[in-house]
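> everything below, folded, please.
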Amino acid sequence: MDAKAAAKAVKQGEVSSVYLLYGSEKYQMNEFAALLESQLLTKEDKDFALIHMDLGEVPIQAVVEEAETVPFMVPRKLIFVRDTSLFTAGKDNSKIEHRVEALLEYLDNPADYSVVVFMVQHEKLDERKKVVKAVKKVGTALAFMPLGGDELLRWVDKQASIQNCSFGPGAAEALVRNAGTGLQTLAGEIDKLCLYAGAGGTVDEATVDHMVARSTEQNVFALVEDIANLRIDKALSIFYELLKQREEPIKIAALITRQFRIILQVKTLSKQSYSQQQIASQIGLHPYAVKIAGEQARKFETSRLENILNHLGDLDYKMKTGGVDKVLGLELFLLRLGA
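Okay, here's the model as predicted:
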C-alpha cells in the first residue's frame, strides 16, 4: 500500500493498529501523521490521547507498556514514536537497551485501543530484521520518498490551488529552481506567493524571481543552466552577484564542478538505460535535480564535459596555490566556456 491509498483508507475509517512511516521526505510524512491525528482524535481528547515518545530517550519496552495501558477518559490512544535505528541498519549510539522481543510479543496481539506510529527518518528499512517483517505483516509500512521531476511540479500546482491561486507558465519550475526541492521550504514560499497574488490570482515567473531568494547552491545551479544555454552574460551576472554576497570564489568553483560532475554522471548512466529514479538513487540526488541535469546533459558532448572538469581541476589547483587571482581565474573560465 502506498501513502495515498493509506490516507484514503484512514479517511474511510480503516486504521491499522501499527504504522511504520519511513523515508527522507519529512514534510509528507508529517502530513500523514497530521491526518491520523485529525481523523482519530478530537481536540478535547488530545490531552489524554496524544502521546509522543522517542526511542533515543526511552526503551521500546516503554512504548509497548504505553500501548497496552488502557486509555483514560478517551476511547483510543495515538502514540507517535520517533525511531533512531530499531528498524534500520544503522548503529544505535544511545545507551538505552531496547528489548525488541517486547515489541514482537505486542505485535502478536496489538491492543485495539492504541494506534502506534513509528516515524523513521531513513530511506531504507533493514528488511533482515524480524521486527521489520513483523510490523509489515501486522501493520502498514509506508515509504515517503522525494517526488519525481514532473510529480514535484504537479505538487506545487496542487498546493497553489489549495491556497486559491494558480501558477502561470514556467512559474512552478522557477520556484523549484530558486527555492530547491524541499517540500517544507516550497510550501512556505507558495503560501507567500499566493498571499501576494491574492485570492484567485496567478503567480507568474517574474513574481517568483522577484520574491523568492536563491541560495548559493541554487544560484550556481542557475549559473550552470545559463552556461548550458550559452547565456554567458546572465551566468556572469549571477557570478558577480555571488561575489557581492561575499561568497568565496573557491566555493563557487567547487559548486560549479559538482554540478558538471552530476551532469556527466547523469549522461553516462542515461546511456546505460538507467531510469530517472534509478539515477537519483545511484548518485544520491533528488529526482527533479536529475531531470534538470539530464536536460543540461543533452547540450554537452561527453568529451566536452570531461574537458570542462579537467579545466576546473586545474583552476582549483591554481586558485589554492596562488597561481591565479581567484576572481579573475573563475571569470576567465566562464568566458572561455561561452566562447
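> for the rest of this, base every contact and every neighbour count on C-alpha atoms.
Will do.
> can you pull the contacts of residue 189?
179, 212 (CA atoms under 8 Å, 6 or more residues apart in numbering).
> to clarify, my last question referred to residue 2.
142, 143.
> from residue 140, how far out is it?
The gap separating residue 2 from residue 140 is 9 Å, by CA to CA, to the nearest Å.
> and if you look at residue 44?
27 Å.
> ok, which stretches of this structure are strands?
Applying DSSP state E to the chain gives strands spanning 18-22, 50-54, 77-82, 114-120, 140-143, 166-167, 202-203.
> alongside the first, I'd like the structure of this one:
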Amino acid sequence: MAQTPDAVLKDLKAKKFKPLYFLYGDEPYYIDSIAEILEQKIVPESERSFNQFVVYGKDTDLAGVLSNARRFPFMADLQLVLVKEAQKLVGLDQKESQERLAEYAENAPESTVLVFCHHGNIDERKRFVKAMATSGVVMQSKKLYDNKLPDWVSSFCVAEGVKISPKAIQMLVSNIGNDLKRLSNEIRKIEVNLRVDQGIDAEVVERFVGISKDYNVFEFQKALSVRDVLKANRIANHFCSNPKDNPLAPILIILYGFFSKLLLLYASQDRSERALATQLGVNPYFVKDYTLAARHFPLPKIAYIMGYLREADARLKGVEGGSMGEAEILKELVFKILH
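From the prediction side, this is the model:
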C-alpha cells in the first residue's frame, strides 16, 4: 500500500500532485524533504499568506486541521494545509477522530492538498490510512541499513551533479553515520566551496567537514586490517585524546561490521570482486581491503576478535570491566586485535 520516497519524488518532479499525503516512518529525511517540496510547489509565494497553512501537531487538533482543509482557497485553485509532527496531533489516536479523517479522505476536495508529516510508524490496516492511500499518497520512509549508506551518498552526489571519490564516501559515512539529513547538509556545504569541475575527495572532506583524512575511523579500520601497529596506535591515541569527537560506541559498531564481513568472505565460495562486493554489501572499490585483511587474519583469529569486540561493548556499557574508561577499553582492544 505505502509508496516509496523515490516514487513520490518522481511524481512531484512531474508536477503530479494529490489531494492527500500521509508521510510516515522512522527516517525523517524523506518526510521533511517531500514536505519542503510541497511547500514550495503547491501555492505560489504571493498567495501563501492566505492559502498556505503550516501547523504543528502539538499546537492543534484533528478537527481544526480538517476544518481548514474543507475551506475554499482565496481567489485561487489550490491551498495547502501542512501538519508537521503529526504524531503529536490531538485526536489522531482516537477512533472517532480517525473515522472523521477517513470520511474526509473518501471525499477529499480537489482544492486542498492536505499533508501529514508523521515521524514514526502507523498501522496501515486502519481505515483512514487505507482511505488516504486510495485518494492520495501514503508513503513510508524507512531507515536505511548502514551498508546501504555508501550507495545513498553516491546517488545523492550524482543527483547533485558532483563527483565523489570512494574514500570520501567512506569518510563521510564512517564519521557521520546513519543521519541522511546531516549527510546531505554536509555534502551541500562542500558543494558551495568547490571550484568548477572539482569533485569531492578526502582532502576536500577534511577541509570543509572537519573530518581528518588521517585520523578517522576509516583509516583506523584500515590500519588494523593490515596489522599496522604504529599507525593503529597513533590513531587510537588521537581518539583517546579527543573523546568528544571520537566516541567509542560508533567505532565498535564499525569494527564489528568490518570483521563480520571478513567472516562472510571466508564463507564465500566465489572470490571474484563482483561476487564478494555483493556478498559483503560493499562498493567493489573496497573489496581489496577485505581480501588484504584476510591475508593478515586467519579465521580463528577473527573469531577471537569478534569476542574481543563484544567484550569491549559490554565494558563500555558497564557490564564488565569495573571502572574502565573509554580510552583504556580502546587501547586494550587494539592490543588484542594486533597481537
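> one step back: residue 44 and residue 140 of structure 1: which is more packed in?
residue 140 (19 against 9; other CA atoms under 10 Å).
> how much space between the residue nearest to the more buried one when sequence neighbours are not counted and residue 332 of structure 1?
In this structure, residue 140 of structure 1 finds its nearest non-sequential neighbour in residue 19, 4.8 Å apart by CA to CA, 6 or more residues apart in numbering. In this structure, residue 19 of structure 1 and residue 332 of structure 1 are 56 Å apart, going by CA to CA.
> first to last residue in stretch 12-28 of structure 1, what's the distance?
Counting by CA to CA, you get 20 Å between the two ends of stretch 12-28 of structure 1.
> run the chain-centre distance for that stretch.
With CA atoms, centre = their mean, to the nearest Å as the basis, stretch 12-28 of structure 1 stands 17 Å off its chain's centre.
> could I get the buried residue list for that stretch?
For stretch 12-28 of structure 1, the neighbour count (16 or more other CA atoms under 10 Å) marks 15-28 as buried.
> residue 199 of structure 2 touches residue 166, doesn't it?
No: with contacts counted by CA atoms under 8 Å, residue 199 of structure 2 stays clear of residue 166, the gap being 11.5 Å.
> neighbour count winner among those two?
Neighbours per residue (other CA under 10 Å) separate residue 199 of structure 2 from residue 166, with residue 166 holding more: 19 against 16.
> mind checking what the residue nearest to residue 140 of structure 1 lines up with in structure 2?
Here residue 19 of structure 1 is matched to residue 21 in structure 2, going by TM-score structural alignment.
> my guess is that match contacts residue 134. True?
No: using CA under 8 Å, residue 21 of structure 2 is not in contact with residue 134; the gap is 10.8 Å.
> what sits against residue 67 of structure 1?
Residue 67 of structure 1 touches 77, 79, 111, 114, 115, 116, counting by CA under 8 Å, 6+ apart.
> the same query, at a cut-off of 7 Å, please.
By CA atoms under 7 Å, 6 or more residues apart in numbering, the contact set of residue 67 of structure 1 is 111, 114.
> the one 5 residues further on now?
For residue 72 of structure 1, the contacting residues are residue 48, taking CA under 7 Å, 6+ apart as the criterion.
> from residue 220 of structure 2, how far off is residue 314 of structure 2?
On the measure of CA to CA, residue 314 of structure 2 and residue 220 of structure 2 end up 21 Å apart.
> residue with max distance from the center of structure 2?
residue 75 (40.6 Å; CA atoms, centre = their mean).
> that one -> structure 1?
Aligned partner of residue 75 of structure 2 by TM-score structural alignment: residue 73.
> could you measure from that match over to residue 46 of structure 1?
Residue 73 of structure 1 is 11 Å from residue 46 of structure 1, by CA to CA.
> rewinding a little: and residue 314 and residue 220 of structure 2? which has more neighbours close in?
More crowded of residue 314 of structure 2 and residue 220, by other CA under 10 Å: residue 220, with 21 against 13.
> how about the more buried one, what's its partner in structure 1?
In structure 1, residue 220 of structure 2 lands on residue 223 (TM-score structural alignment).
> let me see the contact set for the nearest residue to its match once chain neighbours are set aside.
Ranked by CA to CA, 6+ apart and with sequence neighbours excluded, the top spatial neighbour of residue 223 of structure 1 is residue 235, at 4.7 Å. By CA under 7 Å, 6+ apart, the residues touching residue 235 of structure 1 are 223, 226, 227.
> for residue 91 of structure 2, same thing?
61, 62, 97.
> among these, who's most crowded?
residue 62 (21 neighbours).
> ok, that one touching residue 90?
Yes: Residue 62 of structure 2 lies in contact with residue 90 (CA atoms under 7 Å); the separation is 6.2 Å.
> I'm done for today, thanks for sticking with me.
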